[in-house]
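Novice: Predicted model, plus sequence, below.
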Amino acid sequence: METLRPVRRTLLRDTAYEAIRDAIVRGDLPPGAPVRDADLAERLGLSRAPVRDALARLTAEGLVESKPQSYTRVTRLVPRDVRDAAAVVRAMQELAARTAVPFLVDADITVMRTANGRFRDATRAGDVAGALHADDLIHDVLVAACGNRAVAATIERYTPLIRRLEWRRFGTADAAHGSAELHDRLIEACAARDAAAAARITAEIWRTLEELADDPDYPDDQDGPGEPDGPEGPDEPSA
């Protein structure tokens, strides 16, 4: 009966976190949408405890906001916040690239090239989720090779806030093609063990996200989301 071990609570919490985060990034839970732990728990087939843990994490990451006894909702898109998060991620990714390149092996380069091939295939197919996953694989090679836990933790902390912007970016053919070309340049710099070039190209890749936040078509809410338009009863009490 050793295989019938209880499922760890942390696994359920992470499952809930990933599902809710992805729904926010895709727009299935749009900016300003109310979120209730009971409703989400029912939709996910989970208890409310891991959902609450997930919502607490998403609140810390800036994707969800809450006012006690008033509302819990998806945050609105605030360009200033996205630019700030993108700037931090860019700096950390640049540091990771600069530090990692001397330690890369040929297998790492192969992983990056394969991932970029998947990235191209995903963008041609309109598979934004697949493109984001492949994009992560490329940059994760450098983050892992740099061996800096603070860099990895900072990237993990701030990346969710810019995911909605990345989803929009990879949803356009021109932007996706440009990203694949930048990946090619990055991979070639890594293959040549040119740390300075890899860091410079990495910064260029992530700077495009900051620029996208300045797009005039991007929702602008510089002063923050403010109060809900109408009353929305308090969240249900904890079970």
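Specialist: Thanks, I have the structure now. Numbers count the residues shown, from 1 in each chain.
Novice: For the rest of this, base every contact and every neighbour count on C-alpha atoms.
Specialist: Noted.
Novice: Spatially central, which residue of this protein would that be?
Specialist: Pro160 (3.4 Å; CA atoms, centre = their mean).
Novice: How about it: what's its closest non-neighbour residue?
Specialist: Glu61 (6.8 Å; CA to CA, 6 or more residues apart in numbering).
Novice: Cross-check the contact I'm expecting between that neighbour and Tyr158.
Specialist: Yes. Counting by CA atoms under 8 Å, Glu61 touches Tyr158, with 6.6 Å between them.
Novice: ok, structure two:
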Amino acid sequence: MPIPIGSTGLDRSLLRNDVYKRLRDAIVDGTFAPGEQLKDGELADWLGVSRTPIREALLRLGTSGLVVAVPGRSTTVTAIDADAVRDARDVIASMHSLAVRQMAGKLSADELALMGEANRRFAAAVAAADVDAALDADEELHRIPVAALGNHALESVIDHFDPVVRRAERLRFTHDGRTSVDLHERLIASLAAGDAEAAAAVAFGIWHSLPTDDGADPGH
């Protein structure tokens, strides 16, 4: 689709990371479709920034596999590749499993309550077929134990591969996200009970239920 018309521009003092996030989210949510060409000049006008942070953001997006740059031509949004999604999913699953294993029995009552509230919002979004709200609530839920752990290396790995996974995850929540509601409840219960192995197994299973090809993951 073309560059959105009438979108609110970003403050020119915006940090480069915010420009990256805006472009990343536009690819993940389908605003910029696979195969679409992204021209730095048009993107700069859209966001109200100079071309420099746009070019830096596109480079970062390239390392995550969301865009590909062809010399002498504009940058293009990549297609959702099953192998790339599967590889990213495996890394994400391992990182989240590690986080919840280490945080089992260590999260505060407030943190557990926040996870429960996020899951209730997730369930409501799934019931309303609001994919964007479901993705936001799902990400919030899973980020709580990760943030509590405070392992910046682990967070960096998740941040790098998460956009690839989130693109495919929209397929799951578009078709049926109700199974994830139950899995979230099991994850929260395991964390509250201090059952590290159960929490890790549930987290691993959640991410491995992600469809990687044609909306369904063979073997799940």
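Specialist: Received it, and whenever you're ready, just let me know what you need. Note that the structure is predicted; figures quoted are calculated from it, not measured.
Novice: hang on, the earlier thing: between Glu61 and Tyr158 of the first structure, tell me which one has more neighbours.
Specialist: Legend: neighbour count by other CA atoms under 10 Å for Glu61 of the first structure and Tyr158, higher for Tyr158 (20 against 16).
Novice: Contacts only, for the counterpart of that one in the second structure.
Specialist: Under the alignment (TM-score structural alignment), Tyr158 of the first structure pairs with Phe161 of the second structure. Residues in contact with Phe161 of the second structure (CA atoms under 8 Å, 6 or more residues apart in numbering) are 64, 88-89, 91-92.
Novice: Show me which positions of the longest helix belonging to the second structure end up buried.
Specialist: Across the second structure, the longest stretch assigned as helix under DSSP state H is helix 152-175. For helix 152-175 of the second structure, burial by neighbour count (16 or more other CA atoms under 10 Å) applies to 154-155, 158, 160-173.
Novice: so how far is it off the chain centroid?
Specialist: 3 Å (CA atoms, centre = their mean, to the nearest Å).
Novice: Relative to Leu135 of the second structure, how far out is Leu112 of the second structure?
Specialist: 19 Å (CA to CA, to the nearest Å).
Novice: Check Val126 of the second structure too.
Specialist: Applying CA to CA to Val126 of the second structure and Leu135 of the second structure gives a distance of 9 Å.
Novice: Val67 of the second structure too?
Specialist: Going from Val67 of the second structure to Leu135 of the second structure by CA to CA gives 21 Å.
Novice: Same check on Ala189 of the second structure?
Specialist: For Ala189 of the second structure, the distance to Leu135 of the second structure - CA to CA - is 21 Å.
Novice: do the same with Gly194 of the second structure
Specialist: Distance of Gly194 of the second structure to Leu135 of the second structure, given as CA to CA: 27 Å.
Novice: go on, Pro163 of the second structure?
Specialist: Taking CA to CA, one finds Pro163 of the second structure at 11 Å from Leu135 of the second structure.
Novice: Check Thr76 of the second structure too.
Specialist: From Thr76 of the second structure over to Leu135 of the second structure (counting by CA to CA), the distance is 24 Å.
Novice: Then Ala216 of the second structure?
Specialist: 18 Å.
Novice: who touches stretch 201-210 of the second structure?
Specialist: With CA under 8 Å, 6+ apart, stretch 201-210 of the second structure has contacts from 89-90, 92-94, 96-97, 100, 168-169, 172, 180, 183, 186-187, 216-217, 220.
Novice: at 7 Å instead, please
Specialist: Stretch 201-210 of the second structure is contacted by residues 89, 93-94, 96-97, 169, 172, 180, 183, 187, 217, 220 when judged by CA atoms under 7 Å, 6 or more residues apart in numbering.
Novice: Pull the most distant pair out of the residues you listed.
Specialist: Among the contacts of stretch 201-210 of the second structure, the pair separated by the greatest distance (CA to CA) is Leu187 and Asp217, at 21.3 Å.
Novice: quick one, which of the two is more surrounded?
Specialist: Leu187 (25 against 15).
Novice: so that one is in which element?
Specialist: According to DSSP states H and E, Leu187 of the second structure maps onto helix 178-193.
Novice: Same question for Thr76 of the second structure, what's its three-state structure.
Specialist: strand (DSSP: H, G, I helix; E, B strand; the rest coil).
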